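# A predicted structure for the sequence below; I have some questions about it.
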Amino acid sequence: LQRESEEQRRSLEGQLEDARQEAASKISALQSDLEAQQEAEAAAQRSLEESSARATKLEEELAALRERAAAEASSAGAQSTALQEEMQKKQAQADEALAEARADSERLQRESEEQRRSLEGQLEDARQE
């Protein structure tokens, strides 16, 4: 009886060790996934900053075109019309770039938050195991 009890104890200890190793492996994998997600969030933030910088540059170009259009409007109606069209085009480009940047940022933020919450949940589950 004592021998059987001893064998059962060793078996349970082995199972416990296996479970601990499996949990440690899961935790390590989840931590790696979380780090990768954080890197993806940083990349998304950089992308947003680049898009915002591009939109700002386009807005600055637009402001310069407006100034140029105002200066030339008094002397040349035809030139003014062309500049107005170019200005509207630049405004549309700036608006589009900004809208895309905002949409990308919101989408990336949502995806990033969802994935981060999922990974944190998995990590917490793995730690509880």
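Sure, I can see it.
# make it CA atoms for all contacts and neighbour counts henceforth
Noted.
# packing partners for the longest helix seen in the chain?
In the chain, with assignment by DSSP state H, the single longest helix is helix 2-73. If contacts are counted by 3 or more C-alpha pairs under 8 Å, 6 or more residues apart in numbering; DSSP states H and E, helix 2-73 sits against helix 77-128.
# alright, now check it against this:
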Amino acid sequence: MANEYLLGKPETSVGQPFGEGVDVYKVKGKMFATLSLGKMGKGDGDKQDWWMNLKCDPEEAVMLRDIFPAVIPGYHMNKALWNTVILDGSIPPSEIERMIDNSFNLVVSKMTKKDQQSILVHL
């Protein structure tokens, strides 16, 4: 579900610049999400949940960590600006989509007006 939703964002591409097992989602070359099976594609034994890193407003990042046990400070990321969302089924899909939307929109908001307009026309 997460992969399809991430790829459904306008101007999004996916690659593996950190190595096999870690998909990196970018909008116009700027990273807004990663997705891997377990910690950076390593997994933990028999329990194999997907881990997704998402950019986040610093205040909202802390609030989400307080609300959802499956949201932790960004694994291998700037912990003030990124959260790791463990996709273990405990967070409603609509909330995961909202977090993805926020990450995407945060990254787009830092782009030039021209780049923003080329993306926003698709939303």
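Structure's in. What do you need? Fair warning: this is a prediction, and the values are worked out from it, not measured in the lab.
# would you pull the TM-score for this pair?
TM-score of the superposed chains, computed with TM-score structural alignment, normalised by the length of the second structure, equals 0.25; 45 aligned residues with a C-alpha RMSD of 3.9 Å.
# before we move on, back to that, from the chain's centroid, how far away is the longest helix of the first structure?
Its chain's C-alpha centre and that of helix 2-73 of the first structure lie 8 Å apart, by C-alpha atoms, centre = their mean, to the nearest Å.
# distance of the residue lying closest to residue 30 of the second structure once chain neighbours are set aside from residue 119 of the second structure?
Sequence neighbours aside, residue 107 is the residue nearest to residue 30 of the second structure in space, at 7.0 Å (criterion: C-alpha to C-alpha, 6 or more residues apart in numbering). Residue 107 of the second structure is 11 Å from residue 119 of the second structure, where distance means C-alpha to C-alpha, to the nearest Å.
# what's the answer for residue 98 of the second structure, then?
For residue 98 of the second structure, the distance to residue 119 of the second structure - C-alpha to C-alpha - is 18 Å.
# neighbour-wise, which of these two wins?
residue 119 (17 against 11; other C-alpha atoms under 10 Å).
# in a helix, that one, correct?
Yes: counting by DSSP: H, G, I helix; E, B strand; the rest coil, residue 119 of the second structure is found in a helix.
# in the second structure, which spans are strands?
Remark: strands assigned in the second structure by DSSP state E are 12-15, 22-27, 30-37, 50-55, 71-73, 82-87.
# could I get the ones you listed as a markdown table with distance to residue 3 of the second structure?
As requested, the strands of the second structure are exported to a markdown table (distance: least, C-alpha to C-alpha, whole Å):
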| stretch | distance to residue 3 of the second structure |
| --- | --- |
| strand 12-15 | 10 |
| strand 22-27 | 9 |
| strand 30-37 | 8 |
| strand 50-55 | 10 |
| strand 71-73 | 18 |
| strand 82-87 | 12 |
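# out of those strands, which is closest to residue 65 of the second structure?
strand 71-73 (5.0 Å; C-alpha to C-alpha).
# any residues touching the closest one, and which ones?
61, 64-65, 79-80, 82-86 (C-alpha atoms under 8 Å, 6 or more residues apart in numbering).
# same question, stretch 112-129 of the first structure
By C-alpha under 8 Å, 6+ apart, stretch 112-129 of the first structure touches 23, 26-27, 30-31, 33-34, 37-38, 40-41.
# stretch 88-97 of the first structure too?
So stretch 88-97 of the first structure is in contact with 51, 54-56, 58-59, 61-62, going by C-alpha under 8 Å, 6+ apart.
# just the buried residues of these.
51, 54-55, 58-59, 61-62 (16 or more other C-alpha atoms under 10 Å).
# circling back: and residue 115 of the second structure, which of the strands of the second structure is closest to it?
Going by C-alpha to C-alpha, the one of these nearest residue 115 of the second structure is strand 22-27, 9.9 Å.
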